[in-house]
Every structure is written in C-alpha cells, then in structure tokens.
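Q: Here is my input, please return the structure:
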Amino acid sequence: MAQSAGKKLKLTGLVAATFTPFTSQGEVNLSEIGPYIDYLTEKQGVNSVFVNGTTGEGMSLSVAERKLLAEDWCRKAKGKMEQVIVHVGCTSLKDSQELARHAVEIEADGIAVIAPSFFKPRSAESLRAYLQQVAAVAPTVPFYYYHLPALTGVNVPASDLLDGIETLIPSFRGVKFSGSDLLDFGQCISHVQLDWSVLYGVDEQLLAALVLGAHGAVGSTYNYLGSHMNKLLSAFESGNLAQARSLQFKMQELIRHAVKVGFDVGVNKQLMNEVSGLQLGPPRLPVMPCPQEHAVSIKQKYQHLFSTH
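A: Okay, the predicted model is just below:
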C-alpha cells in the first residue's frame, strides 16, 4: 500500500518536466526512459520529474499511453530519483480519476491536475470541486494543482483556489504555478502551509520566484539546463545575487533567441535531442517537427552561452 500523503518528502529543488519519447513513427518509445533518467541525474543533477505534462504532450496522449509512460517512469526511477510526479489532468473527469487510481497502483510520489480547458471552471469553487473529485480516488498520494492559465484559459487566481482547499483535499500538497502573475504567486506563498510546496513553472523568471519564496521549480529547460540552474539555486541560497542574475540572464537570452526563431514543444524537444544525445523523436501532431535550421540556431546559442562553464 502507498504511504500516507503526509509522509512523503516535501517537493523542492528543480523538477524536469519530461518530454515523451516517440519513435519516428510516432509511437511511445519506452526504451529511452532509462537513459533519460541517467542523463538527468548524472549530467544535470536533476532528481525529480513531472511526467505527462505540457512538455510531455500529455493532452495529446491516450489514457493507455499515459498509464504506460507513468508506470515505466516510476519503475525505472525507483532508487535513482527522489520523486516522480504524474500529471493526471484530462478534459474528462472520469479519465482523470482513472489515471489517479493508476498512480496509486504504480506508487507515484504525487499527482497533479490541470484545470479542464474545454468546459472550463469559472470560479474557484467549481475548480476546487473538480479537483476534489480527482483527489478523492487517490487519497494516499500527494496532490498538486497545475496552474497554467495561458493554455487552459482558466483565469481563476491560484491563491483563491487555496482558500480552504486542505479541508476538501486532505492530500493537497501544493501548486505547480506556471503563470507570470507574481502577485498571485506571492499570495500563494504567503498563505502556504508548512508541508505544501509552491513550485514555479516559468523558467525565465525563476530568480524572481525564488525571491518571493518558491520552494522549487518545474520546467522543460531543466532537462538540459539543470546543472546551470542548480548553480543559480546555490548562488541565491548563498546570497550571491550577482551570479544568480548572470545565470538567469543567460537563460533569458537563450529563450529570447529561441522565441524569435519559433519556440514551441517541438522545437524544445529537438533542442533536448541535440544537447543530450537522446533519441526522443518528433512531437505528435498538431505540434509540428522542428525545422533543422531552427534546431541548429538554438543549439549554437546554447553552446555560446553555456558551454564555457
């Protein structure tokens, strides 16, 4: 039986939002997950992952594929990584509940749920009610709300959602806050309970979130910039703001360059392929494969900014 949600380690530090490995034919490729785990832990110093989220194209996967991936990540990460958080959010409540039950079976370290984005909750009350229905089927697993208003169109402030949520969801343990509203983020931090984690998800603003009290960060760039962003965390914790700013500005320069040539999940995934040497394959439609010239341009900028240190 899984541990009580209260006994799990608090989620802190960098968490890589993983890409989903596909074959060239677009099928899930589990053979890359073992090498992927080794790359993150040994090369990047990243010891926790967020599986089947936006970076992992989770909403483009079938329920069966998401189960397959979650189970393989949990099995292969056992003894190698600290935490595997599985995103179980769907547009269907029943699908989310099915994935949440499965997360219990595979002993995931936590589950996260994004707001449904077709029929949208219009208030904190309706969003809390939806999340409660998912969490209720997996009461032993730490539960996180995945806040991503730019993609879901659900603009309920995360800080409003937290009001009384521990009563509805006793397993609630925090928020993956992937929004740029630092006022809302700060209000989440200021009302946080001792065993909760508020993790920031806008990589290029990590330092600002740390100043406000972020407990960690979940992001796609930590797949290939984890070692450098761990240095940023260390610099911030030691009071070396000059070094922390320097590293944050380098990341911002990389992302700004990437955005200029076109930076979506497909391009980001190809950059990971280029930098890591892993074979994670193309994205799944409707996301288009990365044009070769874009990948080369972004990799050159990456090497210019980060290869010397």
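
Q: C-alpha only now, for contacts and for neighbours.
A: OK.

Q: Give me the number of neighbouring residues for residue 25.
A: A total of 10 residues lie near residue 25 under the criterion other CA atoms under 10 Å.

Q: you'd agree it is in a strand?
A: No. Counting by DSSP: H, G, I helix; E, B strand; the rest coil, one finds residue 25 to be coil, located in no strand.

Q: Here is a second sequence; please produce its structure as well for comparison:
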Amino acid sequence: MTKPECSKQEASNTKSKAEKDSQISTPETAKALFADFVPEESDSEEENEKQDDKKDENLEPASKKSRDSNSKKYIPKYKKEWENKPELKAWLSESIHGNTYFYCKFCKKDYRCGISDIHKHMSSKKHALKAAMPAFKAQKFKFRGLLCPVFTPFTNLKRVTPDVNLKAIPKYANFLKACNIKGILINDITGEGMSLTIHERIDLADAWADACEKTNQFLMAQIGGAPLKDVIEMAKHAAKRDIGAVVILPDLYNKPKNHLDLIKYIKLISEFTKNVPILYHHNPKFTQVEIDITSFLLDITGEVDSFVGVIYSTNDIQQSTAAMAVNREKFTVFMGTDEAILGAAASGFTCIMGTSLNFLPKLVESICVAVREGEIKSAQTSQNLLNRTIDVIAKQGDYIAASKAATDIITSTCGTTTREPLQTLWEGTTKKLQCKLRELGVM
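A: Okay, the predicted model is just below:
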C-alpha cells in the first residue's frame, strides 16, 4: 500500500472511530441529556444534612415514584396500632397516600412504611430537630350558634366596580348583634369575596375585626377562591389579626380532582395560618367540586392539625349528618342551607349558617328555639314562612343580588349595590320586592 493510501485509510479509521464514539455518548433519555449539568453539592451545610439523613435513605417521600411494580420485594403496610406506642404517639399518623406510607406530624412529610423505617426516621437528626421545636397547639373550635355570611356594602356610585363602603360595617355588626347573631363570615360567596381584590378583602377583615371586638362576635374570614399567592397573603393576615377562624373554598380554576387533592391544598395553606382554625366550605353548586365529605374528613385526620370542620351548603341532610358523625370532638359541621334549617336543628346540628340571617335573623332563630323546646308545629310554620320568603326573593333575579336588596329593604344595613358581573337589582324590581315582602308580613 502506498503512503497516500495509508494516510487515507488511517483518516477513514479515525473518522469511523469518532462516529462510533459519538453514537455511544449520545444520551438516550432526557435525564441522561442533563446529567452533565447537575450541580455538585459542595456546600458544607448541604453535605452535613445529606450525611445526617442517611438514616432516612430508605424512606422515600410519597411524591416520588414507587418501586417497579414487577418487584417481588415485600412492601410493609401501615398498622393503626403503631400510633399507640408511647414513643410514636405524638407524631405518627397514617398517610393520605395509602397504607404503604406513614405521615410524620413533626416533619410534615409522608414516607414509605415499615416499623423499622419508622424507627430509623425517628432517630434521624432532622426529625429530632423538628421534635424539639415548640409543639403546635391547635385551638379548639368552640363556636356554636348562628353564623351569618354577611354582604359586602358598596358605595352607591353608578360604576362597574363600586368602592367598598367600610363605614357601613359598625351599624351592620350592631344590628346582627341585637338579633343574637354570634358569628360573622366575611368574603364568602354571599359577600362577593371573589369579586374583591386582595387588598379589599384584607381591609374588610380589619374593619369587621374592629367591629366584632366591640360587639363580642366571633369572626370568620373566607380566604379561598383566589390565586394561591393571594390566599397565602390572606392566611398570614388572618393569623396576624388573630381572626377566629378561616374558611377555604377550593381553587376555582385548577379545581381539585378528588378529596386527596383538596387535602393537599388545605395542607399547603395551613402552613401560613399558624394556630387559626380552618374550615372548608362545601358548596358544589357554586364551585363545581363534588367530593365525599365523609371520606375527606376521615383522610384529613392527622394531616392538618388546625383543620376543624366543614360548612355544608347542600340540601342533603343525610350526607351532612353522616359527616357530622365522623368525629364530633374534632370536627364541627355547619348546615349552610336556608331551606334545611328545620331539618338541621332536628338532626342535632348546633352550628347553622344561612343567607337569610341577614334579613330574617329572628325568624331563623325562632325555628331553632322551637325545635329545641319540642314545638315542632311552630318550627314548621316558621320554616314555611322562611321558604316562601326565599322563593319570592329568588324570583326577582340573581339570588345574591335579590337577597342583598331584601336585606337593605328590611334592615337598611348593606345597601343594594353589587359589583359586576352581578347585576344590582333594578329600582323598579326592588320596589316590587318590597311590596311582596309586605304581603308576606316579614316587614
């Protein structure tokens, strides 16, 4: 072979080898593609934490993928009796992710299960540090009675977004106090909370907190139905103002697919509410979120220490009663439907919420008192009158706008103005409603 031919052959071999090496080093997966860009953990603190948590190396967080389903390795399952062991009782709980995980109340995480894994986690430095922190003391939810979801007063200026009228709140609070209403719920569906800015909702919370301090009424603030960042800000504010309780609606755009998704959402928010009790408002007609409340209450047990109950705004007495029976000591269930007040009182509900408490609070109270005293016929008469009034109001247009108009007609407390997209009741319709209410004898 001549010298030029040898050079040509060597070049060809070199090229062939380069192509082969290139093929071998080409990443086959996205993970391999970015392998070279993974930062090294050079920070000493991170390295120390990594070494310290070596005892947790077999305790995979619940968010990670499970082992190969084809693996024949035995996977231990959670046993409820483990919670009775003295060394585990304070922090161990079952997980929402299934019986192959356990939940640590101190670390606020789910781990793979097994009694040996539990003891390994307990002996880790991370767990010890969490255990040494001041213990969370959940405030026991003591409120019992009638809860009024108040309207938001607006100025009467004819504009698309009228301003919130904070000056009307003291009079509003005094009227409800005079009618024996012990609890106030602000920024909920009735209060057009989702049409308010975060600053307006916080200003309302401050104004109502000042008013309720003078009237000695229990204040609850609905903080959901908004972007998560805003929800967290309102949660922090509620904790700072020491508001009696917060109520959460689900995210109205990224709706939870099931009750476990909802628990994760509430659990996230609870990190910012501190010791403020949390309730969930179950109103599927408004939120389009259908979940089994009984399963929800069973699975949230041990996951969120500050969670104390549910406002149940449906007509299903059977399901709401079943939810009330889950854990009477830990969870409070409100009946939140006006038409079901008699049934709720007769079924043993001690907490009732209804929009009608804004305009006919004494009538609602008379239903509860009559049931308590065994005067069922009197209770039925009052409930029938309430239902007829609600029916008349509902026929005038949007129920919230019409109820707000009825409240102002009867009590002169909140004005008739609503904020778009709700339509304020037309003046002629308001006069017609006034005549109908007079005919019913409720004013």
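
Q: quick one: TM-score?
A: Laid over one another, the chains give 0.93 as their TM-score (TM-score structural alignment, normalised by the length of structure 1), with 304 aligned residues with a CA RMSD of 1.8 Å.

Q: next one: stretch 121-134 of structure 1 to chain centre, how far?
A: From the chain centre to the centre of stretch 121-134 of structure 1 is a distance of 21 Å (CA atoms, centre = their mean, to the nearest Å).

Q: Now do it: which range of structure 2 does it align onto?
A: Aligned by TM-score structural alignment, stretch 121-134 of structure 1 falls on residues 256-269 of structure 2.

Q: what comes up buried for that stretch?
A: By neighbour count on 16 or more other CA atoms under 10 Å, the buried set for stretch 256-269 of structure 2 is 256, 259, 260, 262, 263, 264, 265, 266, 267, 269.

Q: my read is the third one is in a helix, agree?
A: Yes. Using three-state DSSP, the secondary structure at residue 260 of structure 2 is a helix.

Q: Wait, it touches residue 298, no?
A: No. Residue 260 of structure 2 lies out of contact with residue 298 (CA atoms under 8 Å); the separation is 10.8 Å.

Q: Spell out which residues are contacts of both of those two.
A: Common contact partners of residue 260 of structure 2 and residue 298 (CA atoms under 8 Å, 6 or more residues apart in numbering): none.

Q: what ranges do the strands span in the stretch 101-250 of structure 1?
A: Using DSSP state E, counting those that start in this stretch, the strands of the stretch 101-250 of structure 1 run over 110-114, 143-147, 172-177, 197-200, 216-219.

Q: quick check: the second one aligns to which part of structure 2?
A: Correspondence between strand 143-147 of structure 1 and structure 2 is established over residues 278-282, with TM-score structural alignment as the criterion.

Q: how much does the matching stretch stray from structure 1?
A: Compared with structure 1 after the fit, stretch 278-282 of structure 2 shows a mean deviation of 0.6 Å (mean CA distance after the TM-score superposition for structure 1).

Q: got a list of contacts for that stretch?
A: 245-249, 270, 306-314.

Q: Of those residues, which is the nearest to residue 345 of structure 2?
A: Relative to residue 345 of structure 2, the closest of the contacts of stretch 278-282 of structure 2 is residue 312; by CA to CA it sits at 13.8 Å.

Q: residues near the closest one, how many?
A: Look at residue 312 of structure 2: counted by other CA under 10 Å, it has 26 neighbours.
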